[in-house]
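Have a look; sequence and predicted model below, questions after that.
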Amino acid sequence: MKANYGKLLTNIAGILGVTGVSILITLPSGAEVVQNHDANIKSKTQIAQSSGGGVLNPRPSIFNEPRYRNRKAPRTTQPVKPETEVPSTPGTEKPETTTPPTTQTPTSTTETKNVIEVAESAGSFKTLIRALQAAGLTEVLQGSGPFTIFAPTDEAFAKLPQDAVRDLLKPENKEILVKILTYHVVPGKVLSSDLKSGKVTSLQGDTINVQVNPSKGVLVNDAQVTKADIPASNGVIHQIDNLILPPSL
């Protein structure tokens, strides 16, 4: 099994390698997470990952899909320059640039519900909820957090063939499913107004490329944020239109 798993990671790493944007993201102090608390959350995800039992599937069919198979080439979109760039002409101040957030949906009634309850009540994340249940992650995400979830909609999952989704939800694929889902979660509460072009570290451990463009909105890897700042009692949800995969898989 170890040999198959090592071969799986080697194959997928070659297939899914993505060139990162070399710009450091800065988050407000309110979005920071205490190390001990973060370690506790990661410990819970490791328990969920290791409790699946069975033999790991050497290659879930989701990795055969073209949009995940052809990820060797780096993105051609030019990254937005960091706001802290030193002006080229001495003595001149670079005006501060503001990036309009994507459409926000402040709903006071959702602020009393945790991120799982908010996702369930939204009605557009049914497949995501099923996946979180299969991965044993609902209890983790109902905790105190806070969490920021880049949540793929049912339409995002529907872009994949149903057999690929079914394959991913099988018990033998639980370890990979946990890694994929925790890659969509960032520790801390990060609103759209806090996002800047650069990298942010996911709960899974790999970084997510964030691109903030005044005309195109916010991209996380190759997914578009279609609805931002859906509030919850223990974090915030940003709706995205594609499933994203960790580079290390």
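That came in fine, so what should we check first?

use CA for all of it now, contacts and neighbours both
Will do.

Specify the local secondary structure of Asp229.
strand (DSSP: H, G, I helix; E, B strand; the rest coil).

Please list all residues in contact with it.
Neighbouring residues of Asp229 by C-alpha atoms under 8 Å, 6 or more residues apart in numbering: Gln104, Thr105, Pro106, Leu191, Ser192, Val236, Ile237, His238.

First residue to last residue on stretch 130-145, what's the distance there?
21 Å (C-alpha to C-alpha, to the nearest Å).

which residues sit against that stretch?
41, 44-45, 48-49, 114-116, 147, 169, 171, 174-175, 177-178, 181, 187-188, 234-235.

Could you tell me which of these belong to strands?
By the criterion of DSSP state E, membership of the contacts of stretch 130-145 in strands covers Phe147, Pro187, Gly235.

Which residue ranges of the chain form helices?
Along the chain, the stretches classed as helices by DSSP state H are 2-16, 35-50, 66-69, 115-122, 126-135, 138-141, 154-158, 162-168, 174-182.

quick one: which of the ones you listed is nearest Asn213?
The closest of the helices of the chain to Asn213 is helix 154-158. By C-alpha to C-alpha, the value is 21.5 Å.

on contacts alone, who are the packing partners of that closest one?
Here helix 154-158 touches helix 126-135, going by 3 or more C-alpha pairs under 8 Å, 6 or more residues apart in numbering; DSSP states H and E.

Now do the buried residues in the helix it packs on.
Lys126, Thr127, Leu128, Ile129, Ala131, Leu132, Ala134, Ala135 (16 or more other C-alpha atoms under 10 Å).

then this one, side by side with the first:
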Amino acid sequence: MSKIKILILVIAFGLFLKACGADDQTPAADTTADAVEPSIVEIAVANEEFSTLVSALQSAELVAALEGEGPFTVFAPTNDAFAAIAEVVETLTPEQLTNVLLYHVLDTRVLSGDITDGIEVPTLLEGQNLTVNVVDGNVVINGNATVIAADVEGRNGVIHVIDAVLVPEL
């Protein structure tokens, strides 16, 4: 499938998620303000394109942390992004997998409108930053992962879908 078709599908899904609202994704008995929008984990679980990411989060026991209050920004790689480096992912120790996943998470909400060219943002992997650039109108993380859908908002943060897995210094 071409990158353009994938981009169109991901953007369409993001718009679909925003249009759905919380009533479609929250149990009817739960009417608290925090339950109005799904969490970033619930958004990822509901999207088959993130099944590898969700499995990795479960393996690394990070689901509960990302269900927390936040706010978080998650640069979420698609299944295709994980498939592209499957041989590398399979060799990671549990600690290394956790570090790779934490490298995709910021402890603040960063929307696409907040991004300026050349900024460095600290990740939850202590001591490691992401470099964010704008190249030909596209947001590129660390020079190799392009944001293909931005600003998928949840109650505790925002997801930006990326086309590559970010790998920190391990």
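That came through, no problem. This is a predicted model, so every value here is computed, not measured.

TM-score of the superposition?
Put the two chains on top of each other and the TM-score (TM-score structural alignment, normalised by the length of the second structure) is 0.76; 140 aligned residues with a C-alpha RMSD of 1.7 Å.

Who are the contact partners of Phe72 of the second structure?
Phe72 of the second structure touches Leu66, Val105, Leu106, Asp107, Thr108, Arg109, Asn156, Gly157, Val158, counting by C-alpha under 8 Å, 6+ apart.

Mind telling me what the first one corresponds to in the first structure?
Structural correspondence for Leu66 of the second structure with respect to the first structure (TM-score structural alignment): Leu141.

Repeat that for the second one.
With TM-score structural alignment defining the correspondence, Val105 of the second structure maps onto Val185 in the first structure.

if we can go back for a sec, pick the most deeply packed of the helices of the first structure.
The highest mean neighbour count among the helices of the first structure, using mean count of other C-alpha atoms under 10 Å, belongs to helix 174-182: a mean of 22.

ok, whatever residue of the first structure lines up with Val167 of the second structure to Thr207 of the first structure distance?
Matched to the first structure by TM-score structural alignment, Val167 of the second structure sits across from Leu245. Applying C-alpha to C-alpha, the value for Leu245 of the first structure to Thr207 of the first structure is 11 Å.

what does Leu195 of the first structure align to in the second structure?
By TM-score structural alignment, Leu195 of the first structure lines up with Ile115.

can you pull the contacts of its match?
Ile115 of the second structure touches Val132, counting by C-alpha under 8 Å, 6+ apart.

My read is that Phe150 of the first structure contacts Asn242, right?
No. If you go by C-alpha atoms under 8 Å, Phe150 of the first structure and Asn242 don't touch, sitting 9.7 Å apart.

who has more neighbours, the two?
Phe150 (27 against 23; other C-alpha atoms under 10 Å).

How about the contacts made by whatever residue of the second structure lines up with that one?
In the second structure, Phe150 of the first structure lines up with Phe75, judged by TM-score structural alignment. Contact analysis of Phe75 of the second structure by C-alpha under 8 Å, 6+ apart lists His104, Val105, Ile159, His160, Val161, Ile162.

Chain neighbours aside, what residue packs nearest to the first one?
Counting by C-alpha to C-alpha, 6 or more residues apart in numbering, the nearest residue to His104 of the second structure once its immediate chain neighbours are dropped is Phe75, at 5.1 Å.

Please report the distance of that neighbour from Val36 of the second structure.
Phe75 of the second structure is 23 Å from Val36 of the second structure, by C-alpha to C-alpha.

how close does the most centrally placed residue in the first structure sit to Leu128 of the first structure?
Central residue check for the first structure by C-alpha atoms, centre = their mean: the C-alpha nearest the mean position is that of His184, 2.2 Å away. According to C-alpha to C-alpha, His184 of the first structure stands 11 Å off from Leu128 of the first structure.

got it, and Ser215 of the first structure?
29 Å.

Gln162 of the first structure too?
14 Å.

what does Val118 of the first structure give?
12 Å.

got it, and Asn36 of the first structure?
28 Å.
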